Structures are given as structure tokens and as C-alpha cells.
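Participant: Generate a structure from the sequence data that follows.
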Amino acid sequence: MSMFNHPPRDDSDQGIGTLITPSHPIPELSPILRQSYAETFVDFCYTWCPVVHREDLIDDRSPFARSLLLQQALGLLGTTIRPPRLSHQPPRVHYERFKVLFHGNTERNPLARIISIILTYWWSAGPPSVVSMDSQYWWTSLAIRLAQEIGLHRRPCIIHPEDTNVKLPSLDEFPHDRRDNAEIFIHWVRVCEIIGDLSKHLRNRNDETGSTFELAQRLIKWVNALPRRLRLSFSTVTTTDFDRDVHQLHLPYLSAITLLYMSASTQPLPKAYGAAVLSASCVARIFEDLLARGSIAFLPGIGNWYISIAILALLHARQIESLKNVANAQIDILFIALREMSKLWHSARMFLLGFERLLSGFSSDASAASSQTVGNQLSQALELNELNIEDGINYREFFPDATVDTSPLFSVLFTHNPPSIFVEAEWTNDLSLQLQNMFDHPYDDLDFGLAVNDISFPTSAQPR
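Facilitator: Next up, the predicted model:
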């Protein structure tokens, strides 16, 4: 079965086994590399994962600094996100050493063990579609179970917000010099709570899971509650006050809007409404800012999902003639990001192949169409009106600081006057199934040269 075929990473090292034997004990990290990796953790990961302080990673008086298990996890994270120019072991070596130490039960401190597992979140040893003891899901599950064993989750073990007595994090729980990071983390936890309810709603759209209107209102309330320094500075053509953490904070928020305003379709592409298209445009601008400033290796694997959801919404938008060119430009940016992510994440390769097959299918259909068919399709082309939805929400409220300069796509939609009669949303509860069918493919033959502008869609409201 294909799900049990676990392809190795391209950076696998066949000689790793000889490095981990009784005659070759696992060495400690050198002080200079340990400090470098600790700084990488603080610079790129601490905001989203405040589980250990920098001083505890480098001060030998700390119970964590001398932990071989934690050192290997830190080395794995550091060499994955920002590898040093000095001589160092590759990520795969750190990962194999980490596994030997973990399964050998060499670390007796339960907190050090849990922290070490959490730091492996920035590593992908295999695709998510393969049964494996090396996946993110496997290690995250272990961390959760170990945390439950020592009572970190209090009551109950299986978390439902309405049942739990665990309080949301507050600024008082963080060191004073980390207040800026803490503020971002707190708002991130709050939007994740909304996303949890959204995921239940998307699986089963009924009154018990909350209405689309209620979830939209909660998202709008969240973004308007952000302090000024945590808002996206997208009111001008270029980002003058770039903050990597603020950009990253908005990715789950924008993806939640896209999913909320995208519905499954009998066609290859899901249907995206105006709010979904604008959110996707913001995601593209975020990745444009990140790519312009160098590597995006610091992003966790969920970044692949954010990119892919945005691409789907923009692929729907590009079927509208007035949005085609501006949507294409942002789709190309997102494909660049996805290709960059594919260097580290198997899931990105899976998404790329799904898009390659989807777009190749469109290209084949378009080239095979007769001139008469094309003429008929032109009369059925999507129009801007079809992005509207009657749900009581003004989609501009999702983007309180956006202007016509946020992106060319914003310029078109913000100057468009919607008609008085809106298109009713065709909400369905099988969007996740459509996405699974689209992306659940083996990816060994993937062509990473994919460029969306090389492919023409049929100009039909119902692409084949």
C-alpha cells in the first residue's frame, strides 16, 4: 500500500548509523553552536513556542542546558532554520541522535523531554500521508501525552474549552523583557481558539457548531482588538514597518477567513467569495514580504496549508477577467513560496503535485476546446458579482487597515460597486473531502518548474 511507502528525505545520510554506537558516544554541542542555535530559536520560534528561555539553553547551571536530548533537538531546529557557516552536523544527524537518546530513555527530566519533543516541530522527516513514527503528528502526540502524565493540562486530559479550567495565558506569566513576544503569543492563542470552533463548523455545518455569521463576527472582533503595533501595515503599496512575527500572526487569521468563505463545488476548484479572495491576496503579500527578506525556513509545516488555501481562492478569482492578471501575479508569488517550503517539507511537495495535476487538467481542457466551445464559454465567464455573498457581513471589516493600495486585487474589489441583490452562498460540508481528493497523491514525479502563468483556464463559469 502506498501509505506505508515512506520515501527518505533528500538529505538522508546513509552513514549516520556509524555515528551512534557505544564506541561513538553522542557529543555535546560546542558552546558557540549552542548559543547560535539558541538565538535562532529565540529569533524565529520563541514567539510561537515560549517553552524555554534562551538563558536556560546556554547557561550550564540550568537543568536544561546540559541535556543531550535538548541539545540535539536544538541543533535540529537551528540547522534547519538558520544553519551556521561554521562546521556543523546536518539536521538529519541531529534527528537520528535525538531519536536514539529519546528511545533510550536517557533524559530523566520530564520537562526537558517534553521541551525537546516540541522543538522538533520545525522538522519534517516524512509526508503527512504516510504512516510513520517520524511525523510531526507522532511527536506532537507524544509531547501531549507526556504533558498529561505530569499534569500540565490539569482537568480534563482531552481539551474542550467549555469544560476546562485552564486559563488563557496572560502577560504576567512571561518575563518582562519578552512582553512583546508574549503579546503576540496571547493573541495567537485567541485566534487559534476561534479556528478550533471553525474546524468543527466546517465538518458539520449546523446550529451547534455556530453560524458562519457568528464565526465571522468573532474574527472581526479579534482583528479589531489587536493593538496598533500588531496590525498589518498594508495600507500602502510597500510595507514600511515590517515585523516578521506580526506577519506570521495574521496567517492563521487570514486562512480562517478564506476557509469560512470558500465552499465545495462539483468543479475541480472550490468556490471562493470576496472575503476569501481578499484574504488570499493578503497571504500572498505576506509571503512576498517574507521572500524579499530571505529564507522562509523558519515557518512550520502549517505554512504549506496557508499557501495552498490562498492559491485555491486566487485560482477561482483568476477566472474573472478583471482579476485575472492581478490574481496571476500573486499566485506566482505563492508558488515560489511553496517551492521554497518543499525543500524542507514533504507536505509542500504533495501540495505542489496536486496543483500541477489540477492546472495541467485545465490546460488540456483548454487546448482541446473548439473555437465554438470557447465562444460559448466567453458568454459564461465569471463576473465580480459572483464573489458577493448575502450573510450580513461587510467583508471590508475583516481588513480594517486595508486600502486600494494594499494590492492590485484590493484596488479592483474595493472600487467595485456590488449590486443590491447578492449571490446566495452554496454552503456545503464536504470542502475538506474535495481538498483531500485534490492533494492526496504520491509526489515522486513532481516537476518543480510549475508556473501558473504558463497555463490557461477555460473562461467558463463551470471549468471542466
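
Participant: From now on I want contacts and neighbour counts done on CA atoms only, so please keep to that.
Facilitator: Fine.

Participant: Which strand or helix spans Phe410?
Facilitator: Following DSSP states H and E, one finds Phe410 within helix 408-415.

Participant: elements contacting that helix?
Facilitator: Contact here means 3 or more Cα pairs under 8 Å, 6 or more residues apart in numbering; DSSP states H and E; on that basis helix 408-415 packs against helix 274-292, helix 324-342.

Participant: To compare against the first, here's the next sequence to fold:
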Amino acid sequence: MNSPQAAPATLSPGASRAGQRGEKKRRGGEACIICNKRKIRCTLSQGIKPCENCVAFGYQCVPRERKRKHYTIVDAQAVEDLGSSRPPPAPAVPVFSPRDSIQEESNRVQTPRETAEFFADILNSQFSGARAPISTSSAAAICPTVSNLNVTTGIIAPSEVVSTPTRGYLGHSVYLGHELNDHEESAAQDNTDIPHRSLTEDDWKVLHLRRAFDLPPRAVCESLVATFIAKCHPWMPVVEDEILSRLQYGNMNDTPVLLLQAIFMAGSRMQRSASALDHASVQDYYNRAKVLFFANYEHDPMTLIKAVTILQYWNPSGPEHVSIHNSSYWMRIGVGLAFQIGLHRAPVKLPHDNHIRRRIFWSLFARGSLLSAGQGRPRAIHIEDCTINWPSAEDFPANDKISYLFPAYVRISGILGDLTRWYLRGCNDASTRIPEFEAALRNWIRELPGCLRMKGSDGRNLPYDPEARQLYLVYFTAISILYRPHLPSRSTRHSQATIGSTIASSCVARLLEDSLARGDVRDGVAMHAIYALIAGIGALSNYNYPLLWAASQAELKIITLFLAELAKTWQTAKGTLRILHRLQESVSMFKNVPDPPPLVIGDFDTSLLEPFSTDLSRKWPIIIAESAVNPKYRDITAMTRGRAEKVGSCGLNGGTDSELWLGDDTAPIGQVDLSPPSIMSNMFEGISRDSLYSYGNWFLEDSLL
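Facilitator: Predicted coordinates:
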């Protein structure tokens, strides 16, 4: 028979009264002093040391000391520190993220409203000198345990789980051997050298003073989000459709506050309604997002990249100014973060967010390519270094227009970026590279989906589509650069136009004219100023060609009006207007020459214009009509053959078989008014040659300016 005294030794602590008492007393020791005092759930009971609440608020987490000495579980040093006269550290800003995990409803000691009030009391007591107290709703929006709290109903919505890996991408094994893979894995698992990421008291004061957590009313939120979806999202689809769907109805739960402020900034930047900006200005939203970013408030890499990509819409000044607020600055921060987490590499195992990863990376690539062309600076992403797949319609859950628009936009932006890089590197191997660029442009226009074309299969022009026409602005700009004209210079004393640049720049002018007529200019971005400038250069190159110059005068007027209207939204357009005026003055110094140079025809790939009607350009019908009288130029008349044969020079001053007469002389350039006084007064003062280097003057001849 077993001894009854031995039985308790084999039972669990809860099997006897003494065991129950011991468990009850032990439960008291499984909470820290702070959580026990506030009567909130402590994660020490789950084996998490220090507890999440103390980590969030920067307190020293000390387990609660039992009243009976023999149950003491606090070491002497901790007790000494606790009883010292030194006050506890001031609470730092919590690592608040609306996607941080929350505790289960059954584990909460307090109601959500009580918890929100508790955090609001703590924050207000610590920062009573701030401009405005933190309300319960504000605390609910930023508190880690009540980030999804509906302060009206007291209900917590399910949290969105953060699954983005924080490990940085390392590519050493590519060139040092695959043996490094295991060592890199082990190094990534060692977190002992990661600095503590809690914010300081000063950080939190700055966040509060900057009103970083202020959110607009529901009506304003819906308006700004609608503008963002319509004007920004097609070109930067970096936000998941599920998040945008929630925001459309004013539901800001589960969305990181940094991402919210970035979306509101971009939406307000493109917003036409002034009433939507009564709650906060564009700069207010930008400052809130910026302070959240630099305070290290958000730790999810994907959220950080999304936010900085969207922040490129701020761009308060032109590229002639060195700034940490312009598009190129934020774009390169986004590219650097994207490289850190390996967005440029095709993953071995497809993550669940693979589609959004591709959308984010290619948004950065397209933007970087356009900025390189617009500023004449090195491109941030070189496609040779990337193995990630190109974007496709499969990256978008809804088979809508954006699923076709964005891949086409990325491709044509990449072609323009390639052209820019080729020019910046000295135009080497022109006999090989030019046909390659022509083939790339030809394939792009032929593979364009029907919903993005300007002309239907029956030959009729399709209805006006502003998004599709933005693609064609890039396309015709690339053609203008590929067949770059030469403006008059001190050495040549005359301009030399090309068929490709003449027609392409004329098409851009017509697209800008349509945008002016429909009031869509302010829907454009700063890059539109560069498209207009390059079109203006193409028009100025026709100065020595009489009949073409007549059409150029009208196009220059349109370009000037477009830039003046665009300058109301984007400062870049003001600098572009200065450059266009400077070019006008430079060209006007050279008189019309009696024997102008030939109009370059032979190297133009006429198939690049096949999908378009001749009425898209003022000069295209003129060239066709005049060339029709000379059988030698039937390739230009038909516009159907792939690459026109070399047909020699085409003079403009006489009646021989090798000459093309384009009309009588027209008004000299000095009589063309390119600057409306009401808009352009004092705009051209103080322009210097150095400032032109910020506007991609790689497209111009150095001797001109």
C-alpha cells in the first residue's frame, strides 16, 4: 500500500488546496510591477521577458515581488534599482503599428475603451506641455493593443499579420561561393547586435507636436483616397487593393499610419477641390509622414518602401535645387530599401505577397528611369542586376485596365531610361544600338493592348483616354530623343531637323493641346514638363525650314501655355519655361540661312508611326503632301514600310529631284511671343548655365547655351 504522505509529491500543484494556494500566489508573481499596478494583462505569464507593455513604453520591467519573503523572485539588483531615488525612464513612444498583434478578447483584463483611456492618460501625463492633449480615439489609433479599436462600439477588429521578413538580402554567395549561404543564414539569426528600436521621449514629443497621428475626417479621407486611386495608383500600384477598398469607405483600421499619411499627401497633391484641404494642407500630410519615417516609427520594410515611393509626389522644387524633399531623394531611399530586402531578385520560394513585391519594385524602376531622362542623371536601377520577373496582368487581382496599363508603362519608361543612359555614356556602337532601340519601340507599340490604343481595328480614333495618352507622351518623347535634332550653334550656325523628331515632337504638342482643352493639365506630374521641353526643342529645330516653322510657332505657343498651367502645381515647370525661353533667345541669334541643311529622312523607322493617324501631328500631313510630288520619297508618303531606305539629302530651297520644297519664309522667331506676361513676368531673371544641368540638357548641344 502506498504511503499517503507520498501522494502529494506526485500531484500537480493544483490538485490540492496547498497547490492551489501556491498557484494563486505564483500567478501574482507572473506580472511585472507596472502591469500589476495598472491592472492590465502582463505577458510575463507567457514567458515573454521583458513584457510587451514595458518594452512599448520604455519602462524597466521588474517582476512583481511577493509579500512573503520566501516567495521572492526579484534579484537584489532589480530591487535596489527599483527602490533608488532615480525615477524610472520616461516612456518612449511605443512601437505602434496598426498591424501589431493584439491579445485575444478572452485574455484582456480591461475593456478596449478602458485600455485606450489608460494609454491616453499615460501619454498626456508625460507630455502635458504639448500643443494639444491626446484623445481616447487618438490613443486607440496608435496604441499597439487597441490599434483596431472602434471607439464608438468598443470592438476590436482582427489584426493584419505582418509577414514581411526583416532579414536583409545578401548576395555574397553569387561571387564568393554558395558555401556562404549557411553562414549568412546563421548570421541573420543572431539578433544580439540589433540596437533597441524604442523611441525616446524627445522623439515622441516631436511626433505629437507634428500631429503625426492626426487623421482627416471620414469624408475628407474618402475624397483623398478616391483622388489617389484615380490619379496616382495607376502609375504607382504599391498599395494592396484590399487596403484601398477599405479606405474608400473611411475604414482606416489595420492600415499603418505612415502609409495613411503618405496616401493622404499624394491625394491632396493631386486634389482639385480646395475644400478637401481645409483639414490639413499637402505639406501638413508630408511633414507627418516624414517625421514618422525618420523617427523610426514604422519597422515593416514593405510599408516603409510603399510610403517613400508615394512620397515622391511631394516634389516641392525643381531639380535645379539641391533638396532632401524632391522625388529623386525619396526614390533612391526606396530603391535602397528594396535592395536590402531583395526585391530585385526572383525569390526561390514565391512569398504570399509576391505580386505586390513586383508592383513595388517596378514602380521604383519606372520612376527612376523617368527621373534619369528628366534630369540627365544616372539611373538608380540597372535591369542587368535584377532577376525579378517583369510585371504582368497577373500581378493585379482584378483584370481591369490598370493590369494592362502598368506593365506597358514600365516597359516604355525602361526604354526611355535606356536611351538616356546610352546618350550619357557617349552613344557608343550607334550602328548597333539605334536598331535595337527601334526594335524595342516597335515591339512595344505593336504589343500594346487594344484598350490602350488610340486607333481601333477599323481605323477610327478611339475616345479620349487620359491614361493611355500619358503612355504616348513617353513613347513620342523616346522617338524624339532617338532621332535627336540639332539646334543652331556657334559652329554650325544653322539647325538640322530630323523627320523622326519633327513628327514625334509635333504629336506631343497635339497631346498637350488636348490636355489643355479638357482641363487635365493639373492631373499631370512634374515629368510632363520634360516631355514639353523636348517637344519644344523639336519645334525649334524647324527654324530654318519655312513651312515647318509656321506649324512650329503654333506648337510652341501650346507648349508654353501648357507649362504655364503646369507650373501652378509643379515648380519644375517654371524652370522648364525658363529654359525654353533661353533656347528661343539662343536660336533667334542665328539668321535664316539661304541654304539650310538637309532634312534627315533616311534613318527614320516609319513603322513607329503605323498605329497613328496623320491628324495627330500638324507637320505630318505637310511632310507627306510635299513628299508626294517626289517619287523618291514615297516611303515617307506611304508610312507603311518598316525602315526607310537611305534616300540621301532632302533640301528645302529649290526644285531639283533631290530637294523637298516646304513653302515660303514665315515670321522670324523673334516675333513669336512665348511668354504670357501675366504668368511669366520676372520668371526668366537670374537664369544661369549651371542651372540647366539639372534639367537633362544632355539632350542639347553644349555649344548652344
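
Participant: Drop the TM-score for these two in here.
Facilitator: The TM-score (TM-score structural alignment, normalised by the length of the first structure) is 0.76; 401 aligned residues with a Cα RMSD of 3.5 Å.

Participant: okay, the helices and strands packed on helix 408-415 of the first structure in JSON lines with mean neighbour count and distance to Ser129 of the first structure next?
Facilitator: Output for these, formatted as JSON lines (neighbours: other Cα atoms under 10 Å; distance: least, Cα to Cα, whole Å):
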{"stretch": "helix 274-292", "mean neighbour count": "24", "distance to Ser129 of the first structure": "25"}
{"stretch": "helix 324-342", "mean neighbour count": "21", "distance to Ser129 of the first structure": "15"}
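
Participant: so can I have JSON lines of these showing distance to Arg179 of the first structure?
Facilitator: Listed next are those as JSON lines, based on distance: least, Cα to Cα, whole Å:
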{"stretch": "helix 274-292", "distance to Arg179 of the first structure": "24"}
{"stretch": "helix 324-342", "distance to Arg179 of the first structure": "30"}
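
Participant: among those, which is nearest Trp138 of the first structure?
Facilitator: In terms of Cα to Cα, the element of those nearest to Trp138 of the first structure is helix 324-342, at 20.4 Å.

Participant: What segments of the second structure are strands?
Facilitator: Using DSSP state E, the strands of the second structure run over residues 149-150, 155-156.

Participant: Give me whichever of those strands is most buried.
Facilitator: Among these, strand 149-150 has the highest mean neighbour count (mean count of other Cα atoms under 10 Å), at a mean of 22.

Participant: which residues does Arg510 of the second structure contact?
Facilitator: Residues in contact with Arg510 of the second structure, defined by Cα atoms under 8 Å, 6 or more residues apart in numbering, are 555, 616-618.

Participant: so which of the residues you listed persist in the first structure?
Facilitator: Here is what carries over to the first structure from the contacts of Arg510 of the second structure, by both residues aligned by TM-score structural alignment, their matches' Cα atoms under 8 Å: 555, 617.

Participant: mind checking how far the helix or strand following the helix holding Phe410 of the first structure is from the chain centre?
Facilitator: Next in sequence after helix 408-415 of the first structure, counting helices and strands by DSSP H and E, comes helix 431-439. Distance of helix 431-439 of the first structure from the chain centroid (Cα atoms, centre = their mean, to the nearest Å) equals 17 Å.

Participant: Could you do stretch 287-302 of the second structure as well?
Facilitator: 16 Å.

Participant: How about it, which residues are buried there?
Facilitator: Buried residues in stretch 287-302 of the second structure, counted by 16 or more other Cα atoms under 10 Å: 287-293, 295, 297-298, 300-302.

Participant: Leu249 of the first structure -> the second structure?
Facilitator: For Leu249 of the first structure, the aligned position in the second structure is Leu471, judged by TM-score structural alignment.

Participant: hang on, isn't that match packed against Tyr409?
Facilitator: Yes. If you go by Cα atoms under 8 Å, Leu471 of the second structure and Tyr409 touch, sitting 6.2 Å apart.

Participant: more crowded one of those two?
Facilitator: Using other Cα atoms under 10 Å as the criterion, Leu471 of the second structure and Tyr409 rank with Tyr409 on top: 23 against 20.

Participant: and the gap between the more buried one and Leu452 of the second structure?
Facilitator: According to Cα to Cα, to the nearest Å, Tyr409 of the second structure and Leu452 of the second structure sit 11 Å apart.

Participant: One more: Arg442 of the second structure?
Facilitator: Computed as Cα to Cα, the Arg442 of the second structure to Leu452 of the second structure distance reads 15 Å.

Participant: same deal with Arg433 of the second structure?
Facilitator: From Arg433 of the second structure to Leu452 of the second structure the distance is 28 Å (Cα to Cα).

Participant: Surely Gln434 of the first structure and Ala264 touch.
Facilitator: Yes. Between Gln434 of the first structure and Ala264 there is a contact at 6.6 Å, judged by Cα under 8 Å.

Participant: Find the residues that touch each one of those two.
Facilitator: Pro270.

Participant: Pull the number of nearby residues for the alignment partner in the second structure of Ala225 of the first structure.
Facilitator: Using TM-score structural alignment as the criterion, Ala225 of the first structure maps onto Glu447 of the second structure. By the criterion of other Cα under 10 Å, Glu447 of the second structure has 10 neighbours.

Participant: check contacts around the spatially most central residue of the second structure.
Facilitator: By Cα atoms, centre = their mean, the second structure has its centre lying nearest to Thr309, at 3.2 Å. Counting by Cα under 8 Å, 6+ apart, Thr309 of the second structure makes contact with 236, 238, 330-331, 334, 363-364.

Participant: Looking at those residues, which one is closest to Ser173 of the second structure?
Facilitator: The nearest member of the contacts of Thr309 of the second structure to Ser173 of the second structure, counting by Cα to Cα, is Gly334 at 24.4 Å.
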